[in-house]
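Chemist: need a structure here:
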Amino acid sequence: MSTAPARRAPVRKPSANHVAAAAPGELRLIGGRWKRSKLPVADHPGLRPTPDRVRETLFNWLGQDLAGWRVLDAFAGTGALGFEAASRGAAEVLLLEHDQKLAIHLQSACTRLGATMVRVVRADALGWMARREVADLDLVLLDPPFGANLFDAAVRAALPLLTPEGWLYLEADRAFDEAACAAWGCRLHRQGRAGMVHFHLLQRSAPPAPDYTGA
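Modeler: Below you'll find the predicted structure:
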């Protein structure tokens, strides 16, 4: 697994060679095998694709080679985050989406890209994560609807699914500090902001070392 670089780099403005923004109603993948590929965005109330520069920053933090990674995009929506991970070599990407129309749209995008490593499951993200008992995910991507205030529940449901060195990405309408992350049982590795979007890269806290000094 890649090791993310040192903490708290600022979000940089797009450079001159940055991929141009997609037109309204579509998103453009910005890295990997499908770089510059365009995907239509469903006309759906409240749908909010992760901005290009946020995706660019996240995958600069994680590294551009995710070969062998197992990834969960738990509130997939447009699938932008999950498809970016697949584009960078992830071995398996699971897109969870509760809405039937959006799930169909995601499946269509998989077909369009030939993304055989991506699987779409129509399910409630919190319920699905609560039922899963295997800690085998290298990356969990969380971008829940901002108005639903699911941040705490989503992080607590996702953390047990990570491998010991796995990463958790959280996108929110507010910033969560180190104390908030510690209360979840994880550490804040990096965070940034783009407009009204706050984004965080977290990692599970190491369990305390056993104390062998007692009687």
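Chemist: can we go C-alpha only for contacts and neighbour counts from here?
Modeler: Noted.
Chemist: my read: residue 26 touches residue 41, true?
Modeler: Yes - judged on Cα atoms under 8 Å, residue 26 makes contact with residue 41 at a distance of 4.8 Å.
Chemist: who has more neighbours, those two?
Modeler: residue 41 (21 against 14; other Cα atoms under 10 Å).
Chemist: in the strand or helix carrying residue 129, what's buried?
Modeler: Using DSSP states H and E, residue 129 sits in helix 125-131. Using 16 or more other Cα atoms under 10 Å as the test for burial, helix 125-131 gives 125, 126, 129.
Chemist: which residues touch residue 201?
Modeler: 58, 167, 168, 169, 170, 188, 189, 190, 191 (Cα atoms under 8 Å, 6 or more residues apart in numbering).
Chemist: go again using 7 Å as the cut-off
Modeler: By Cα atoms under 7 Å, 6 or more residues apart in numbering, residue 201 lies in contact with 167, 168, 169, 170, 188, 189, 190, 191.
Chemist: TSV for these, including secondary structure and distance to residue 33?
Modeler: Output for the contacts of residue 201, formatted as TSV (DSSP: H, G, I helix; E, B strand; the rest coil; distance: Cα to Cα, whole Å):
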residue	secondary structure	distance to residue 33
167	strand	22
168	strand	23
169	strand	22
170	strand	24
188	strand	30
189	strand	27
190	strand	26
191	strand	26
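Chemist: any of those buried? List them.
Modeler: Of these, these count as buried by 16+ other Cα under 10 Å: 167, 168, 169, 170, 188, 189, 190, 191.
Chemist: show me the contacts for the residue nearest the centre of the chain.
Modeler: Centroid-nearest residue in the chain: residue 141, 2.3 Å away (criterion: Cα atoms, centre = their mean). Contacts for residue 141 (Cα under 7 Å, 6+ apart) come out as 72, 73, 74, 168, 169, 170.
Chemist: now with 8 Å, please.
Modeler: Taking Cα under 8 Å, 6+ apart, one finds 71, 72, 73, 74, 75, 81, 82, 168, 169, 170 in contact with residue 141.
Chemist: which of those residues sits closest to residue 46?
Modeler: Set against residue 46, the nearest of the contacts of residue 141 by Cα to Cα is residue 75 (12.7 Å).
Chemist: I'd say that closest one and residue 126 touch.
Modeler: No - Residue 75 is not in contact with residue 126 according to Cα under 8 Å; the separation is 9.3 Å.
Chemist: here's the other one to compare against:
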Amino acid sequence: MVRLKISMASRSKRGHPQQKSSQRPAGQIRIIAGRWRGRKLPVANSEGLRPTTDRVKETLFNWLAPHIVDSRCLDLFAGSGSLGFEALSRGADETVFLEKEAKIANILQQNLQQLSADNGKVEQTDSLQYLKNPGQPFGIVFIDPPFRKDLLSECCELLEQNHWLAEGALIYIEREQELCAPRLPQSWELLKDKTAGQVSYQLYQRRVNS
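Modeler: Purely as a prediction, here's the structure:
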């Protein structure tokens, strides 16, 4: 059964200010490939909500293609859930969505139910607070935090420190282009690095020396 856990409060993916938020959905995301290819899902009308573009998403999942099937994924600062839903569509075994705002978390829950995706779980919680707990290792992690909030370095540190990453885990980071590179654990190796407009995005792999 798809579960929605209510706890304290993750931040949605945010960028430039937009119109005042309301309870109704506004806009859509599209699943590019997999069993739900072409499906469109509603997105909450929330200030600054910034789903990953189809162009960037397609590039990312081309990178992840050899690894996505049967993977366990964590979608931090989930927002629209675009990356987590795409992962499930392409054969991920599980995706956990972390989202702070209740109305956005509720729409993520509704979208999982619409897809009958019982291998997706929504946690209504602050992503950084969640990561301060002892972790259960994930094979793929999506990190697309609110822009201009300086959250990346702490997020990456907590992932490593509290054992949220499996050995060989893949970590996707999306950030504003002008932002200086975040502090990253030494065990993270850069695999891919691209820029699209004002967005910079990278794929890292966690390598642990034996």
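Chemist: circling back to that earlier point, the helix holding residue 129 of the first structure vs the second structure - mean distance after superposition?
Modeler: Superposing on the second structure and averaging over aligned pairs (mean Cα distance after the TM-score superposition for the first structure), helix 125-131 of the first structure comes out at 0.9 Å.
Chemist: residues in the second structure aligned with that helix?
Modeler: Helix 125-131 of the first structure lines up with residues 127-133 of the second structure when matched by TM-score structural alignment.
Chemist: ok, back up a step: the helix or strand hosting the residue nearest to the centre of the first structure vs the second structure, mean deviation?
Modeler: Element membership for residue 141 of the first structure, per DSSP H and E: strand 137-142. Mean deviation of strand 137-142 of the first structure relative to the second structure after superposition (mean Cα distance after the TM-score superposition for the first structure): 0.5 Å.
Chemist: can you get me a residue count around residue 142 of the first structure?
Modeler: 25.
Chemist: what's the lengthiest helix in the second structure aligned against in the first structure?
Modeler: If you go by DSSP state H, the second structure has its longest helix at helix 102-115. The alignment of helix 102-115 of the second structure onto the first structure (TM-score structural alignment) spans residues 100-113.
Chemist: what lies in contact with the matching stretch?
Modeler: Under Cα under 8 Å, 6+ apart, the answer for stretch 100-113 of the first structure is 34, 39-40, 42, 77-79, 96-97, 116, 118-122.
Chemist: same question, stretch 161-172 of the second structure
Modeler: Identification of contacts with stretch 161-172 of the second structure by Cα under 8 Å, 6+ apart yields 131-143, 159, 201-208.
Chemist: so residue 36 of the first structure makes contact with residue 26?
Modeler: No - the criterion here is Cα under 8 Å, and residue 36 of the first structure misses it with residue 26 at 11.6 Å.
Chemist: where exactly do the helices run in the first structure?
Modeler: Going by DSSP H, the first structure shows helices at 52-62, 80-87, 100-113, 125-131, 151-158, 178-184.
Chemist: out of those helices, deepest packed?
Modeler: helix 80-87 (a mean of 26; mean count of other Cα atoms under 10 Å).
Chemist: so which bit of the second structure is that helix matched to?
Modeler: Mapped onto the second structure using TM-score structural alignment, helix 80-87 of the first structure covers residues 82-89.
Chemist: whichever of the contacts of stretch 100-113 of the first structure end up buried, select them in ChimeraX.
Modeler: ChimeraX command restricting these to the buried ones, with burial defined by 16+ other Cα under 10 Å:
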select :34,39,40,42,77,78,79,96,97,118,120,121,122
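Chemist: now, among the contacts of stretch 100-113 of the first structure, which is nearest to residue 87 of the first structure?
Modeler: residue 34 (5.6 Å).
Chemist: in the second structure, what residue corresponds to the closest one?
Modeler: With TM-score structural alignment as the criterion, residue 34 of the first structure pairs with residue 36.
Chemist: could you find the closest non-adjacent residue to that match?
Modeler: residue 89 (5.6 Å; Cα to Cα, 6 or more residues apart in numbering).
Chemist: is it correct that that neighbour is in contact with residue 39?
Modeler: No - assessed by Cα under 8 Å, residue 89 of the second structure is found out of contact with residue 39, at 9.9 Å.
Chemist: now list whatever residues contact both of the two.
Modeler: Common neighbours of residue 89 of the second structure and residue 39 (Cα under 8 Å, 6+ apart) are residue 31.
Chemist: next up, the contacts around the equivalent of residue 49 of the first structure over in the second structure.
Modeler: Following TM-score structural alignment, the counterpart assigned to residue 49 of the first structure within the second structure is residue 51. Applying Cα under 8 Å, 6+ apart to residue 51 of the second structure gives the contacts 13, 29, 79, 80, 81, 82.
Chemist: inside strands: which ones of those?
Modeler: Among the contacts of residue 51 of the second structure, the ones falling in strands (DSSP state E) are residue 29.
Chemist: can you name the two of the contacts of residue 51 of the second structure that are farthest apart?
Modeler: 13 and 29 (13.5 Å).
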